[in-house]
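Visitor: pasting the structure only:
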């Protein structure tokens, strides 16, 4: 297959933990041809979505890890698969990219995850589709509504709807002297919508990343355990990743959501589960491939490329 990865600059990859790199390495090991490009490299000409792409080969070196063997302009429909792996934030440029990718689909491109699904599944708000698995949740821009929710639940987590890696997440208790300032800052005085959820004490045992590939859960998850004095388990916030077999509840959540995720065009999803509760549905660029593989022996990238090959009919 000829596989084009829409991603952040290759020079920014941390290959020891990057899941996109793991995908590339697995695909290359099977003889697939790899290409890379960025959002800014796309354009529409005469109704076709073109991109300036780089043909890349992997060197096996941890630092100087790739070589560019050619650069050319190609129609996205000419690839067997286009893998959207641009990291959030989901800003206006990301939104425009999904529109261009969706137009490329109309011309015959095969894009994973589907652009429409990337738009429809806000990684925070998507849990509202699966309320049977969630903790009490409020979505609002109104400070008074947040104060009422806090008074009811006493201890809550407040998070922006467009963040990643734990950025902008606050834990609020009723006796916090900074509640007003935090609410003003996070909602921009009522102009920005946020999500508020009842605090889950089970976070001390880890914020579990459960990967779902082609509707089926990977048998092990990565529990991201907060560092001392921290509420957030995200690895980017200093959490420690510990791979574990899925619990019965993890599997129940993943297997219940799996068919719907596939039907909506999501080949790869990262579910976040704290204790018994689903907290996020990550669809833009789910990670933790390498950490789970290193600790469990499961070739997660292999499972993903298996699913990709099957999806495009080239196994």
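Guide: Nice, thanks for sending it over. It should be emphasised that the depicted structure is a prediction, and the values quoted were computed from it without experimental measurement.
Visitor: For the rest of this, base every contact and every neighbour count on C-alpha atoms.
Guide: OK.
Visitor: Residue 313 in helix, strand or coil?
Guide: Three-state assignment for residue 313 (DSSP: H, G, I helix; E, B strand; the rest coil): coil.
Visitor: if I look at residue 38, how far off is residue 7?
Guide: Separation of residue 38 from residue 7 (CA to CA, to the nearest Å): 6 Å.
Visitor: can you list residues touching both of these two?
Guide: Residues touching both residue 38 and residue 7 (CA atoms under 8 Å, 6 or more residues apart in numbering) are residue 86.
Visitor: Which stretches in the stretch 101-250 of the chain count as strands?
Guide: Taking DSSP state E, counting those that start in this stretch, the strands of the stretch 101-250 of the chain run over residues 111-112, 137-140, 155-160, 170-173, 194-198, 207-213, 216-217, 220-225, 240-245.
Visitor: Dump these into CSV; add mean neighbour count and distance to residue 273 as well.
Guide: Listed next are these as CSV, based on neighbours: other CA atoms under 10 Å; distance: least, CA to CA, whole Å:
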stretch, mean neighbour count, distance to residue 273
strand 111-112, 24, 23
strand 137-140, 18, 14
strand 155-160, 21, 14
strand 170-173, 18, 17
strand 194-198, 21, 13
strand 207-213, 27, 5
strand 216-217, 22, 13
strand 220-225, 27, 9
strand 240-245, 18, 13
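Visitor: Quick check: which of these is nearest to residue 63?
Guide: Among the strands of the stretch 101-250 of the chain, the nearest to residue 63 by CA to CA is strand 240-245 (22.8 Å).
Visitor: another structure for you, compare them:
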């Protein structure tokens, strides 16, 4: 039976062919002869109590000069799709929030949304990791300058970052003798109006910020260690890091085992864990990446694994 797959994503003409993880998923769906319906959040709407969208049938190709074709616009009832992939990148702003509400309605009306819209709202990628304190570094979440200064004084070498950032944006490595700690706290908290996270600095970042991918709680056997560029404290590829695929360590697998039951319970089918050394620092649920880099270096087919998992669950439904 041909499955009808919807994908909510940023404009496809703006994605990076060489490394886009959503494209790997779409290639896998196309290989299974699934019908793909493309939409952006702006194409979605509610009318008469129905979640609907102006979609276009999408074909994808493994050609960097011609990797997609879009068909004519079709106004569809989103609940008539079998599955919808929510692959819109952060920021998690009010429009992202509204999109999750529309997708939740589509889910109630018959489509299965991956990942579950309610969990996209509930599981802030930095705060969600704190549900597993046995896995992570010492931390403080606050907007109080006095508390943040005391955390810095106590631990000496810390990282401070916003709760809604991505790609390493606005992440500060604050050393013990940093004279700018006050200014950094003022900027990040917007003078006490915005809550941020402080964590003890993890020197193992020099060996990479590892992205471990989970499919229905099962870890892909290889992760991507994102090695910081010279002079950088951030391993994010968007911040100039270099990706090196490597087998999971025993500790990586143990952390995955801690997270897996909760991820399954929350309907988070595809998740990315960020691990520095032996510490879990974030759990990415909105639009996890690094599929392409791991596939290219290890010969895996992570998009195919995900589509096979989706197909098996659709059959059960």
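Guide: All right, it came through fine. Please read these numbers as outputs of a predicted model, since none were measured by experiment.
Visitor: thinking again about what came up before, so for residue 91 of the first structure, which of the strands of the stretch 101-250 of the first structure sits nearest?
Guide: Nearest to residue 91 of the first structure, of all these, is strand 155-160, at 12.9 Å by CA to CA.
Visitor: which bit of the second structure covers that closest one?
Guide: Mapping strand 155-160 of the first structure onto the second structure (TM-score structural alignment) gives residues 157-162.
Visitor: Residues contacting that stretch, please?
Guide: The contact list for stretch 157-162 of the second structure (CA under 8 Å, 6+ apart) reads 152, 170-176, 188, 195-201.
Visitor: Among those residues, which pair sits farthest apart?
Guide: The farthest-apart pair in the contacts of stretch 157-162 of the second structure, when distances are taken by CA to CA, is 176 and 195, at 21.7 Å.
Visitor: residue range for stretch 259-268 of the first structure in the second structure?
Guide: Counting by TM-score structural alignment, stretch 259-268 of the first structure corresponds to 261-270 in the second structure.
Visitor: Please apply the same query to stretch 81-91 of the first structure.
Guide: Against the second structure, stretch 81-91 of the first structure falls on residues 83-93 (TM-score structural alignment).
Visitor: Tell me the buried residues in that stretch?
Guide: 83, 84, 85, 86, 87, 88, 92 (16 or more other CA atoms under 10 Å).
Visitor: swap in stretch 39-46 of the first structure?
Guide: Applying 16+ other CA under 10 Å to stretch 39-46 of the first structure flags 39, 42 as buried.
Visitor: what's that stretch aligned against in the second structure?
Guide: In the comparison with the second structure, stretch 39-46 of the first structure aligns to the range 41-48 (TM-score structural alignment).
Visitor: gap between that stretch and the chain center?
Guide: Relative to the centre of its chain, stretch 41-48 of the second structure is centred 24 Å away, using CA atoms, centre = their mean, to the nearest Å.
Visitor: again with stretch 306-315 of the first structure
Guide: Taking CA atoms, centre = their mean, the mean C-alpha location of stretch 306-315 of the first structure is offset from the chain mean by 21 Å.
Visitor: buried ones in that stretch?
Guide: Neighbour counts over stretch 306-315 of the first structure (16+ other CA under 10 Å) mark 306, 307, 308, 309 as buried.
Visitor: Show only the entries of those residues found in strands.
Guide: Among those, no member falls in strands (DSSP state E).
Visitor: Including distance to residue 273 of the first structure, could these go into a markdown table?
Guide: Shown next, in a markdown table, are these (distance: CA to CA, whole Å):
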| residue | distance to residue 273 of the first structure |
| --- | --- |
| 306 | 25 |
| 307 | 23 |
| 308 | 25 |
| 309 | 28 |
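Visitor: In helices only, show me the residues you listed.
Guide: Secondary structure defined by DSSP state H assigns 306, 307, 308, 309 of those to helices.
Visitor: what does the last one align to in the second structure?
Guide: With the correspondence set by TM-score structural alignment, residue 309 of the first structure lines up against residue 311 in the second structure.
Visitor: how close does that match get to residue 116 of the second structure?
Guide: 17 Å.
Visitor: for residue 251 of the second structure, same thing?
Guide: Counting by CA to CA, the gap from residue 251 of the second structure to residue 116 of the second structure is 28 Å.
Visitor: Those two: which is more packed in?
Guide: A count of neighbours by other CA atoms under 10 Å puts residue 116 above the other of residue 251 of the second structure and residue 116, at 22 against 14.
Visitor: any idea what that one aligns with in the first structure?
Guide: Under the alignment (TM-score structural alignment), residue 116 of the second structure maps onto residue 114 of the first structure.
Visitor: pretty sure its match is in contact with residue 269, am I right?
Guide: No - Residue 114 of the first structure lies out of contact with residue 269 (CA atoms under 8 Å); the separation is 11.7 Å.
Visitor: which residues does residue 233 of the first structure contact?
Guide: For residue 233 of the first structure, the contacting residues are 166, 203, 206, 207, 224, 225, 226, 227, 239, 240, by CA under 8 Å, 6+ apart.
Visitor: for the nearest residue to it once chain neighbours are set aside, what are its contacts?
Guide: Counting by CA to CA, 6 or more residues apart in numbering, residue 233 of the first structure lies nearest to residue 226, which is 4.0 Å off, once chain neighbours are set aside. Taking CA under 8 Å, 6+ apart, we find residue 226 of the first structure in contact with 203, 204, 206, 232, 233, 234, 238, 239, 240.
Visitor: Nothing else from me, thank you.
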